[in-house]
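**Student:** pasting the structure only:
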């Protein structure tokens, strides 16, 4: 146990607290049982360590990564008992899904020590989501998404940038764009960089290896994380990767599931199941109409990769700009808490009220003419006018 303590304290010294994700403030850290969900690479471990460093007594707190070889031969419950009897009152468990029968261990620790604070996290979202039925009375679940454009700028340029509400952007976008431009003169260049290499905090490690790291991330999710939560074959794993590539090179469209199944050499029901797996793994987003329930066997109206970085990493030279623009908009809006469904005339309906068409700077209102609460989100445009708003501005919602 002493070796684990030394490892955790050395790790804590390297954690910086000058930048925090906006979702840090959304977590109710006062809760006794907290589970942080999120795709690989979004910064869950850093978030936990930042909270520990600034808010918890170090002599009564312990951070553990359960992929440590120590837990191959030692019991987590027994370690928690020793820690508690030595005065420990805050236990943070990262990569919790790596521990065999972790749900039972977490349940026992929570029940055995009523004054022990428990914060857990992991990268296998499918495996963690399966636990919600058993642990929902004990844990409160929070989700950490990819970096917003605002967070990317704040982290890269070391500046504080304001978060704007959706309504504020709609009403005051012309004033806001001038305020942002004063702080970031090369704003449009930064936006292009973000779309290619800005969704994950590890962009700070350098852009040269960023694309290979994205591909490694995809492989780990499909080859290791998914099998931990669902019994899938290696042939299915290969088909999932092929499906991701097909989606990365597509234009925004209503998918023909039968043809997509043929291209991936699988059946229609199996393809729908594969789309569901990729969605819960946070690799794709399936857009549906407001009348459809979220069901594995419901055909999505549109399919997008989860963020634009995935498109650039997979499609290489075959990216479609319309796909990139809509993916950015969908990603930033949904991660900010908005509800997105298909629109009757435009590309997206936001919160069952606002209809949006997405395009370049020359995009007009023809498709959404005379529709109340309709807007255009336009790329390649620094300042907006009226109901035509610069696309990048929707990256300041969180």
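**Tutor:** Thanks, I have it. This one's a predicted model, so the numbers in the text were calculated from it and none came from an experiment.
**Student:** from here on, contacts and neighbour counts on C-alpha atoms
**Tutor:** Noted.
**Student:** burial measure for residue 202, as a count.
**Tutor:** Neighbours of residue 202 under the rule other Cα atoms under 10 Å: 17.
**Student:** give the contact list for the residue nearest to it when sequence neighbours are not counted.
**Tutor:** Closest residue to residue 202 apart from its sequence neighbours, by Cα to Cα, 6 or more residues apart in numbering: residue 41 at 7.2 Å. Contact analysis of residue 41 by Cα atoms under 8 Å, 6 or more residues apart in numbering lists 200, 201, 202, 217.
**Student:** tell me the contacts of the closest residue to residue 164 other than its chain neighbours?
**Tutor:** What sits nearest to residue 164 in space, not counting adjacent residues and going by Cα to Cα, 6+ apart, is residue 397, at 5.3 Å. By Cα under 8 Å, 6+ apart, residue 397 lies in contact with 148, 150, 163, 164, 165, 166, 332, 333, 336.
**Student:** okay, pairing it with this:
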């Protein structure tokens, strides 16, 4: 391959690298075992996967041309192949290859396997849509790779991103046992509730800073792009089904938290129950919805969820005309807790976490009436800075990752 053909890609790589800030790194940065030969990072659009790759390169390589970054949705690949590029950069000294947006490249899993097997001393890190079903792909990469999932900013990360306060993540055990002392320490130096309100509307996706007042509009565009581009790339579905997915998202956005009547929902979408359930779970994998089940779910057997939420509170403000306060609280709790722990719908209360802790979510006037006399039961209470005994401030559940 002629060096002039690749030069444009090097220029793009160097330009992106020069502009990336390393001032703040997401929680996942320190959790990744970067010594693995094949690393996959899944996550929804806008959570910072590209920034994470570039930050690692910038902080790790004295000679940045020992590494190479490329996004696989680049038009360059319309006339050239990835294997051609890999051969060129490998023979020109690259030891670490960083591939962004792999789901946009045909037969990506087979190509990754070929690269891994053919270049035994080349390290690969790739990012892809949160929708990627890596375990069920046609090519078995499980023995070769380590896969990480990247969520949006937690409330803890938002506080650090804003330069307000830097806190270590809390374990759930520490939260329920030490929440009073922890809350007193944090709130002694900052007014936490106004910051929490801002986060709920404008703090989950790191691009909120650059987007400014256009953030919610940009978020609408991201949601649309996920369905228009990522869904067909991963699921190989037809245009009419893409339109049904968009309609489903907007129907549910107006009704969440939604206890599904699948038959009625599918009737509105003019589709079958099987297709309707597949779309529902596809929108969850796309990180646009969150489905609450009464048991740990399996995507291999799609059952009707107990409740449907939007994935996060920022999406609520972007996609709905009027945000319900009770729904906002439950969505925040589910989103933050479920990023680090399993959460299912119990017979009593709102959420059972890790099969151990029972939570009811509500305002500061919430009582234990619904979950009284149940062991390890707690209230997640909004509009309070500090809690008491088994009453835990809702905002503190944003400190878990």
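**Tutor:** Right, received. Where do you want to start? Everything numeric in this text was worked out from a predicted model, so none of it was measured.
**Student:** tell me the secondary structure at the alignment partner in the second structure of residue 118 of the first structure.
**Tutor:** Here residue 118 of the first structure is matched to residue 124 in the second structure, going by TM-score structural alignment. Assigned state for residue 124 of the second structure: strand (three-state reduction, DSSP: H, G, I helix; E, B strand; the rest coil).
**Student:** just give the number of residues close to the aligned residue in the second structure for residue 263 of the first structure.
**Tutor:** Under the alignment by TM-score structural alignment, residue 263 of the first structure pairs with residue 268 in the second structure. Residue 268 of the second structure is flanked by 13 other residues according to other Cα under 10 Å.
**Student:** and what of the one 5 residues further on?
**Tutor:** Counted by other Cα under 10 Å, the residues lying close to residue 273 of the second structure total 16.
**Student:** can you tell me the closest non-neighbouring residue to it?
**Tutor:** residue 266 (6.0 Å).
**Student:** wait, that neighbour touches residue 274, no?
**Tutor:** No - between residue 266 of the second structure and residue 274 there is no contact under Cα atoms under 8 Å: 9.1 Å.
**Student:** neighbour-wise, which of those two wins?
**Tutor:** Set side by side, residue 266 of the second structure and residue 274 show more neighbours around residue 266, with 18 against 12, by other Cα under 10 Å.
**Student:** just the element for the more buried one, please.
**Tutor:** helix 262-269 (DSSP states H and E).
**Student:** residue 172 of the second structure maps to what in the first structure?
**Tutor:** Correspondence of residue 172 of the second structure to the first structure, assessed by TM-score structural alignment: residue 166.
**Student:** excluding its backbone neighbours, what's nearest its match?
**Tutor:** residue 397 (6.6 Å).
**Student:** alignment lookup: the one you found to the second structure.
**Tutor:** In the second structure, residue 397 of the first structure lands on residue 400 (TM-score structural alignment).
**Student:** one more: residue 24 of the first structure?
**Tutor:** Counting by TM-score structural alignment, the partner of residue 24 of the first structure is residue 29.
**Student:** now residue 196 of the first structure
**Tutor:** Residue 196 of the first structure maps onto residue 201 in the second structure, by TM-score structural alignment.
**Student:** try residue 241 of the first structure
**Tutor:** Match for residue 241 of the first structure (TM-score structural alignment): residue 246.
**Student:** ok so that match is a helix residue?
**Tutor:** Yes - looking at residue 246 of the second structure with three-state DSSP, it is inside a helix.
**Student:** ok, which stretches of the stretch 1-150 of the first structure are helices?
**Tutor:** Under the criterion DSSP state H, counting those that start in this stretch, helices of the stretch 1-150 of the first structure are mapped to 2-14, 44-55, 76-85, 102-112, 125-130, 132-135, 149-157.
**Student:** quick one: average offset of the fourth one versus the second structure, please.
**Tutor:** In this case it means helix 102-112 of the first structure. Compared with the second structure after fitting, helix 102-112 of the first structure has a mean deviation of 1.8 Å; criterion: mean Cα distance after the TM-score superposition for the first structure.
**Student:** neighbouring contacts of that helix?
**Tutor:** 33, 76, 77, 80, 96, 116, 118, 131, 134, 135, 138.
**Student:** swap in the last one?
**Tutor:** Contacts made with helix 149-157 of the first structure from outside it, assessed by Cα under 8 Å, 6+ apart, are listed as 19, 21-22, 159-161, 163, 190-191, 194, 198-199, 201, 204, 392, 395-398.
**Student:** ok, the third one next?
**Tutor:** With contact meaning Cα under 8 Å, 6+ apart, helix 76-85 of the first structure is reached by 1, 91, 105, 108, 109, 113, 116.
**Student:** of these, select the buried ones using a PyMOL command.
**Tutor:** In PyMOL syntax, the buried subset of those is picked out as below (16 or more other Cα atoms under 10 Å):
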select buried, resi 91+105+109+116
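**Student:** for the contacts of helix 76-85 of the first structure, work out which two are farthest apart.
**Tutor:** 1 and 108 (19.7 Å; Cα to Cα).
**Student:** picking that back up, for the residue nearest to residue 273 of the second structure, what are its contacts?
**Tutor:** Here residue 266 of the second structure is in contact with 272, 273, 276 (Cα under 8 Å, 6+ apart).
**Student:** how near is it to residue 336 of the second structure?
**Tutor:** Counting by Cα to Cα, to the nearest Å, the gap from residue 266 of the second structure to residue 336 of the second structure is 30 Å.
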